[in-house]
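Asks: With the sequence up front, the predicted model follows.
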Amino acid sequence: MKSSGLNFRHLHYFWVVAKEGSVTRAAERLGLAVQTVSAQLSLLEQAVGKSLLAPQGRRLVLTEAGRLALGYADQIFLLGEQMQEALAAADDEPTLRLAVGISDSLPKLISSRLLEAALRLPQRVKLVCFEDKFESLLGDLTMHKLDVVLTDRPAPSGAALRVFSHLLGESDIALFGSKELAKRYRAKFPASLSGAPLLLPTRNNVIRGRIDHWFEAHELRPDVVGEFDDNALLNTFGRNGLGLFPAPSALAADVEEQFGAVLIGELDQVHEQFYAVSNERKIKHPAVEAILSAIHGRVFTPVKRK
């Protein structure tokens, strides 16, 4: 059957449903009746001749054709948003847009420090930040949805993705805790850590393995009272005095100011590295270049470049 052409309004409804995982939630977000959204989805599927969504329990999941369509829809509507922003700013001061992917394992204090330099440029910069799993962000980077990804690990070597990892720097890792916990555990550090309440990232976090190895090497057995996939949540529990928690020692002043926690002691030989991953071997985006030029020797241990 000959297609009557793609209706981009129908495609937008599909895009929102795919993001929300439910026609009901999508209708609420769009301010439309559920029946209207459902009907428009049916018309889109008729137009393309494929089923794009399938029920799975209470949710709608993408079919193979739906995943393919969503990839194109992401690009279409991202470009649409950028076009609107460009047109709105055409008569105003030129604005430089920086779309940043932030790995969910990257400490929030680190990401904010890295991005400060971009906001100090003479030209007005609009930051658009997305937090997700590292692997998902790499996919978005290759689709040019992002200008750069900030993360705590390099992109996998030998991967089919043509991306480049730029080592920004590194910081020693230290344990922090409330002032009350500091009185109890700082005096005889690190021997005092046996049995101490500890809040740690989950085991899929790069730094977790290094911390575990440090405790094993020192024959210490802390009491791991909480493991967190979300670094911000880990810090919140640490601020509430529920346990000691790791953070970059370079940001000790920030940790004390934001979380009321003080340095207990450094974990010698435990370092966390930070990377910018880009589509190009040489980064050309002015805001990312500003980040690279500003951070060396100021926030982290300087990195020797070949």
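Replies: It's in. Not measured: the values here are computed from a predicted model.
Asks: CA atoms for contacts and neighbours, from now on please.
Replies: OK.
Asks: Distance of His10 relative to Gln46?
Replies: From His10 across to Gln46, the span is 11 Å (CA to CA, to the nearest Å).
Asks: Next: Ala99.
Replies: Distance, Ala99 to Gln46, using CA to CA: 35 Å.
Asks: neighbour-wise, which of the two wins?
Replies: Shown here are Ala99 and Gln46; by other CA atoms under 10 Å, Ala99 has more neighbours (18 against 14).
Asks: Now do the same contact list for the more buried one.
Replies: Taking CA atoms under 8 Å, 6 or more residues apart in numbering, we find Ala99 in contact with 127-130, 145-148.
Asks: I'd guess it is in a helix, am I close?
Replies: No. Using DSSP: H, G, I helix; E, B strand; the rest coil, the assignment for Ala99 is strand, not a helix.
Asks: For Leu44, see how far away it is.
Replies: Using CA to CA, Ala99 is found at 30 Å from Leu44.
Asks: The lengthiest strand in the chain: how far from the chain's middle?
Replies: The single longest strand within the chain, with elements called by DSSP state E, is strand 261-278. Between the mean C-alpha location of strand 261-278 and the chain-wide mean there is a distance of 17 Å, by CA atoms, centre = their mean, to the nearest Å.
Asks: second one coming, line it up with the first:
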Amino acid sequence: MRHLNFHHLRLFWTIAHEGGLTRAAERLNLSQSALSVQLAKLEESLGHALFERQGKRLVLTEAGRIALDYADTVFAAGAELLDTLGGRPASRRRVLRVGALPTLSRNFQMQFLRPLAGRADTELVLRSGSLRELLIDLEAHMLDVVLANAAVRRDAHSDLHSHLLAEQAVSLVGRPAASAAPLRFPEDLAGTPVVLPSLASEIRAGFDRILELAGIRPVIVAEVDDMAMLRLIARETDALTLVPAIVVRDELEAGLLVERYRVRDLTERFFAVVQSRRFPNSLVAEVLEAFDRTPFRGAP
């Protein structure tokens, strides 16, 4: 029967959190060669490499990320034991690391995470960044899932998969006005002040194509790549704002904004990007299944 050497596990845990052998050796007052020998023994006992060398850096493998999660749990449990016996009870929790584009609707993100939010046994770690940055972290096992509004291109060298979660209508919205006549689209947009997503957005590209084919040029008063800011601007300006309905769902329900026109054939898509893993985080499947069971709340 194999037994886990917890001393070796503690050394690995220190290397991982210190970011390499040099700093870990200094902290532990050991030589790097001695530390490497102990790490090799742990890898041999587990049957998996825990680090791979990229240049001068040690990067956790998938097995290394799993081992680190368990090591965090093991040593947290030891700290909890001391806390409990010292009259300071604590609880162990599983961790789900989620990355999301800053342009993604906060309402959508909250709906995706709601099944896990506030659970005593779960910790959510949320990160934002560019799609490139988040996918690098996903492949390095530093994230478990990435939320995006575009599918990731597949090729023979990629083990990333994009799960389409939902499609949401895109509308032109504005503040309510008693004299507002029904909007004729796209002709009424000629010379009309509008607030649009940035040029990097897929819905902006689709919207621009529609207007270009119709020969219509609106007056662009703002271009915004952050959906939270787009929502605020829509509430504060008299211009029409092009936005996925879910972004301003609360304002539409409260009557602060009204939908002036729902743009046909233009939708915002939401994807969960995951990596094929030998040791998947079970919380990913749990949150995906919960989202599939819950009707997607978009426009009212």
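Replies: Now that the structure is in, tell me what you want to look at. Here the structure is a predicted model, which is why all the values come from computation and not from measurement.
Asks: Superposed, what's their TM-score?
Replies: Once superposed, the chains reach a TM-score of 0.65 (TM-score structural alignment, normalised by the length of structure 2), with 238 aligned residues with a CA RMSD of 3.8 Å.
Asks: on that earlier part again, which ChimeraX command selects the buried ones in the contacts of Ala99 of structure 1?
Replies: To isolate the buried members of the contacts of Ala99 of structure 1 in ChimeraX, using 16 or more other CA atoms under 10 Å:
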select :145,146,147,148
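Asks: Which of the contacts of Ala99 of structure 1 fall within strands?
Replies: The strands in this structure, assigned by DSSP E, contain 127-130, 148 from the contacts of Ala99 of structure 1.
Asks: Out of the contacts of Ala99 of structure 1, which two sit at the greatest distance?
Replies: Of all pairs drawn from those, the one with the longest distance (CA to CA) is Leu127 and Lys145, at 13.3 Å.
Asks: out of the ones in strands among the contacts of Ala99 of structure 1, who's nearest Leu234 of structure 1?
Replies: The nearest member of these to Leu234 of structure 1, counting by CA to CA, is Phe130 at 19.6 Å.
Asks: Tell me which residue of structure 2 is furthest from the middle?
Replies: Distance from the C-alpha centroid of structure 2 peaks at Ser179, with 41.6 Å (CA atoms, centre = their mean).
Asks: looking at this, it is in a helix?
Replies: No. Under three-state DSSP, Ser179 of structure 2 sits outside any helix and is assigned coil.
Asks: That one and Thr237 of structure 2: what is the separation?
Replies: Distance of Ser179 of structure 2 to Thr237 of structure 2, computed by CA to CA: 17 Å.
Asks: And for Arg23 of structure 2?
Replies: As judged by CA to CA, Arg23 of structure 2 and Thr237 of structure 2 stand 53 Å apart.
Asks: pretty sure Ala151 of structure 2 belongs to a helix, no?
Replies: No. When the secondary structure is assigned by three-state DSSP, Ala151 of structure 2 falls in coil instead of a helix.
Asks: What residues does the counterpart of Val100 of structure 1 in structure 2 make contact with?
Replies: Structural alignment places Val100 of structure 1 opposite Val98 in structure 2 (criterion: TM-score structural alignment). Val98 of structure 2 sits next to 124-127, 143-147 when contact means CA under 8 Å, 6+ apart.
Asks: Next, format those as TSV and append distance to Ile210 of structure 2.
Replies: Formatted as TSV, the contacts of Val98 of structure 2 follow (distance: CA to CA, whole Å):
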residue	distance to Ile210 of structure 2
Leu124	40
Val125	39
Leu126	36
Arg127	34
Leu143	37
Asp144	37
Val145	33
Val146	30
Leu147	27
